[in-house]
Every structure is written in C-alpha cells, then in structure tokens.
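1. Give the three-dimensional model of this entry:
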Amino acid sequence: MTPHAASEITEGLCRRAPVIPVLVIEDSRHARPLAEALVAGGLPVLEVTLRTPAALEAIREMASVEGGIVGAGTLITPDDVEAAQAAGARFGVSPGATPMLLDAARAGGLPLLPGAATATEAMALLEKGYRVQKFFPAEAAGGVAALKALASPLPQINFCPTGGIGPGNAGDYLALPNTLCVGGSWVAPRAMVAAGDWAGITALAREAATLSGQGLRR
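-> Below is the predicted model of the structure:
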C-alpha cells in the first residue's frame, strides 16, 4: 500500500468521529464489551495499544464487533506490524516513524498513521507521501500552539494529536484547521473498564462524539 493510499484511508477513519479512543487493555475478556460500549456511544474507530500481553487478543475480540474499526497502536517494529495484522487490525498507529516501520506497513498493506512531533519529522513523512499524521506527544510537544504554528507552513498535512488530551482541551485542538480528530484514553477509564461499567463508558463516548472545535455541541 502506498503512503498516499494509506493517508486516504486514515483520513477517512479520522473523519468518522472527533475522538479515537486510545485503549490500554489489561484483560482481553473486557475487549468485546468495551468495543461495543464505545461503538454504541458513537466512537467506531478504536486504537488498542500494544503495551500489554492482552493487546493482540483484545484486537482479535474487537475485530468482530459490528460497526467497529479496530487498529493497533504503539507499533514500533516490523514484527509489531505483522502481529497486529494477524490479529485483525485494520490500521496502525505509531508514536514516531522509522524507515523499517514504514517499509513494513507499506509491504504488509497496513494503513499507517505515523507519528511526528516536529516540523522536520512532519516534512520527512510528507516527503514520503504521508499527509495524515499523528502529532505526539501533543501536550509535551507544545500542544495547541505548536500544532497551530505548523498549519501555516504545512497546510497540506492533517493531524490526529494524541498525548495529554482530555475533555477539557480536546475542543481547542479540534478548532485547528489541521486537526481531523484527537486521540484520548479518557473515554475508557481503567477503573470503569475493570468494574465493567459499560453503560458509563457509553455515556462518556456519547459525550466525546459531540465534541467540536467549539467544545461540546449542544
């Protein structure tokens, strides 16, 4: 898959909802009901980070949830790309980008949302054909002000900022012309997941799905 084709797909995914839940799943038994709760709340695109032993099994469980589109986050190596695809991931997200990782995603046909934190990194990815990127770590890398500053010299790049984003500042990011959506973990708090509070998570997702550049749409 060419980087241009990958960006076409990731742009479409980012436009599905204002928030992509970033999920760290400790117990794969929670995966399916969690996905169902988030999709029911209006957040169909889900990122499961490869940070726990349960992550790949969680992707397998979520892949069959009707209406959901499940991807794998924290892709770092070619082996991560292969394992994510084998588990049923339909897209990948990386905190940064290396030649080996980009080559693996391209060769495997996995649409990738590669990470960038500086103008140089964003330009290097654009040079390779990636015009939709992850801005990470968003708050630590300068937040809204930094991303806004990139919009003028690099208007052809759109971002999904992730890292330190919650309901209090998501609207500020979404108001930027180069932000398609944001990634965040606040819609699936670990305590609520552990307790099986799926109705509560659906309520959080439903509120997140109403976010816009002006905050909550009333």
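
2. contacts and neighbour counts: CA atoms only from here.
-> Fine.

3. Do a quick rundown of the strands in the protein.
-> Assigned by DSSP state E, the strands in the chain fall at 19-23, 45-49, 69-73, 92-93, 112-113, 115-116, 132-135, 158-161, 182-184, 211-212, 215-216.

4. Ok, which of those strands comes nearest Glu11?
-> Checking the strands of the chain against Glu11 by CA to CA gives strand 132-135 as the closest, at 6.3 Å.

5. where exactly do the helices run in this structure?
-> Remark: helices assigned in the chain by DSSP state H are 3-14, 31-40, 55-62, 78-87, 99-108, 119-128, 143-151, 170-174, 190-195, 198-208.

6. one more to put side by side:
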Amino acid sequence: MVSPLTLSAAAVMNLAPVVPVVVLDDVSAAVPLARALVAGGLPAIEVTLRTPVALEAIREISGAVPEAVVGAGTVITPEQVTACTTAGARFLVSPGWTDVLLTAMRESGVPFLPGVSTVSEVVALLERGVREMKFFPAEAAGGTPYLKAIAGPLPQARFCPTGGVGPDNAAEYLALPNVGCVGGTWMVPAEAVAARDWGRIEGLARAASYLRDAGGTCR
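-> Below you'll find the predicted structure:
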C-alpha cells in the first residue's frame, strides 16, 4: 500500500502501467470492481465524474478498499476538487487546465495530472513546476508520433496518455521514454460490470498489468 504521505503524481504514475478509467452508474459495483482491479495488479483507479454516483463510488472505494489508490477524473472546477478530496480521492485528473483549476488542485494537497494536448500547454505547466501530465485526447491529438516528437525538446515532461488508448496500442505508448503510464477503459467493459463478472475484470486487469513488459498487445 502506498502511504498518503509519500504519494506524488510521479508515484501514482509508477504504480502500474495502466490506470483504469472507471465510469460507474451503480454505486453498488464500486467496491467489488475496485477489489477486482487491485487483485489484477492495477491499484490506481480513476473514477470519472461523468455520472451522479461518482463521488459516492469514490467514498465507498476509499473506505472499503484501502489497498486501492482511488482518484477522481474529469475534474474541471475548484468545487469538484473540494468534493473529490472530501470523498477520499487520493489523486485528481483533469482533461485540461486553467490557472484557477491548477491552483485549486495544487492547494488540495493531493497529486494531480492536468490535461494537455499542445506543446504550449506543456511548456506553461513546466513553467509552473508541473512535470506529470495527462495527454488527452491522446490518439486525436497526435498519438505516439506526437509524443515522440516532443520528447527531445521537452524531456522533463512525463505523460499519462488517455483517449483512444486500448489493448492494441497501449504497448506502443508505454515504450516511449516520456510515458509513465496510460489510461484506458478496456479492462472494465460495461457489459462485464453490468453482469458483475469480476473474474473477467480481474483477468483483464492482470493482463494489462504486464503490458509494459509484454512488448505487444494485451487482450
């Protein structure tokens, strides 16, 4: 288990090669889903604020699955920052950033990954002392060729590509020197969650946890 006192954005990215991006419509699925992901070797779990039960799901996971490092995704306002950390989120992820949002995330005291899709945004964050970032939407914004191109001039930036990343291309991202981990949904298919097929989810998570070393696709 990672201590909250030692958790940083870099530490979150180092927990596993893949951060599952979880969209939950039923809060009763939160705890067994988190346990399946942790059992499969993916302890960092991003619960997105795309559904009404997201905050309650974060609260449930935080209280019942201490070995999980549960975070909140799609954070776009200072009010959401406060709500998420109050619910127990141990890291924050945003699809983009502003100075107002960045200040709120920094003042929250938990690690955060602000979203970027342009070189100017990356440089602006580096100026503000932020080195770990979410690259979103990864495939639409240029994918692995884009990240390769900016690795030379901006080697200090480290990314978690999310958006269009799946079992067929995740290893290509993970092979890049400026990629710490990737975010994706393929190990939490909606039909498996609806069917409460935690064994299948654990298996998909376990395969994803070895993806960095596999050098190929992961299904």
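
7. and the strands of the first structure, which is most packed in?
-> Among the strands of the first structure, strand 112-113 has the highest mean neighbour count (mean count of other CA atoms under 10 Å), at a mean of 32.

8. For that strand, give me the average deviation versus the second structure.
-> Following superposition, strand 112-113 of the first structure is found to deviate from the second structure by 0.8 Å on average (mean CA distance after the TM-score superposition for the first structure).

9. Buried residues in stretch 152-169 of the second structure, which are they?
-> Within stretch 152-169 of the second structure, the residues that count as buried by 16 or more other CA atoms under 10 Å are 154, 157-167, 169.

10. Stretch 21-39 of the second structure now?
-> Across stretch 21-39 of the second structure, burial judged by 16+ other CA under 10 Å covers 21-25, 27, 29-39.

11. ditto for stretch 205-219 of the second structure
-> Under the neighbour-count criterion of 16+ other CA under 10 Å, stretch 205-219 of the second structure has Ala205, Arg206, Ala207, Ala208, Ser209, Tyr210, Leu211, Arg212, Thr217, Cys218 buried.

12. Closest one of the residues you listed to Ile150 of the second structure?
-> Nearest to Ile150 of the second structure among those is Arg212, at 21.1 Å by CA to CA.

13. For that closest one, give its distance to Pro17 of the second structure.
-> To Pro17 of the second structure, Arg212 of the second structure is 6 Å away according to CA to CA, to the nearest Å.

14. Now the common contact residues for the two.
-> Leu174 (CA atoms under 8 Å, 6 or more residues apart in numbering).

15. what's the closest non-adjacent residue to the most centrally placed residue in the second structure?
-> Centroid-nearest residue in the second structure, with CA atoms, centre = their mean: Val19, separated by 4.4 Å. Among residues not flanking Val19 of the second structure along the chain, Gly183 sits closest, at 4.7 Å (CA to CA, 6 or more residues apart in numbering).

16. Can you give me the distance of that neighbour to Ser108 of the second structure?
-> The gap separating Gly183 of the second structure from Ser108 of the second structure is 22 Å, by CA to CA.

17. One more: Ala68 of the second structure?
-> Note on Ala68 of the second structure: its distance to Ser108 of the second structure, by CA to CA, is 20 Å.

18. which one of these two has more residues nearby?
-> Shown here are Ala68 of the second structure and Ser108; by other CA atoms under 10 Å, Ala68 has more neighbours (23 against 19).
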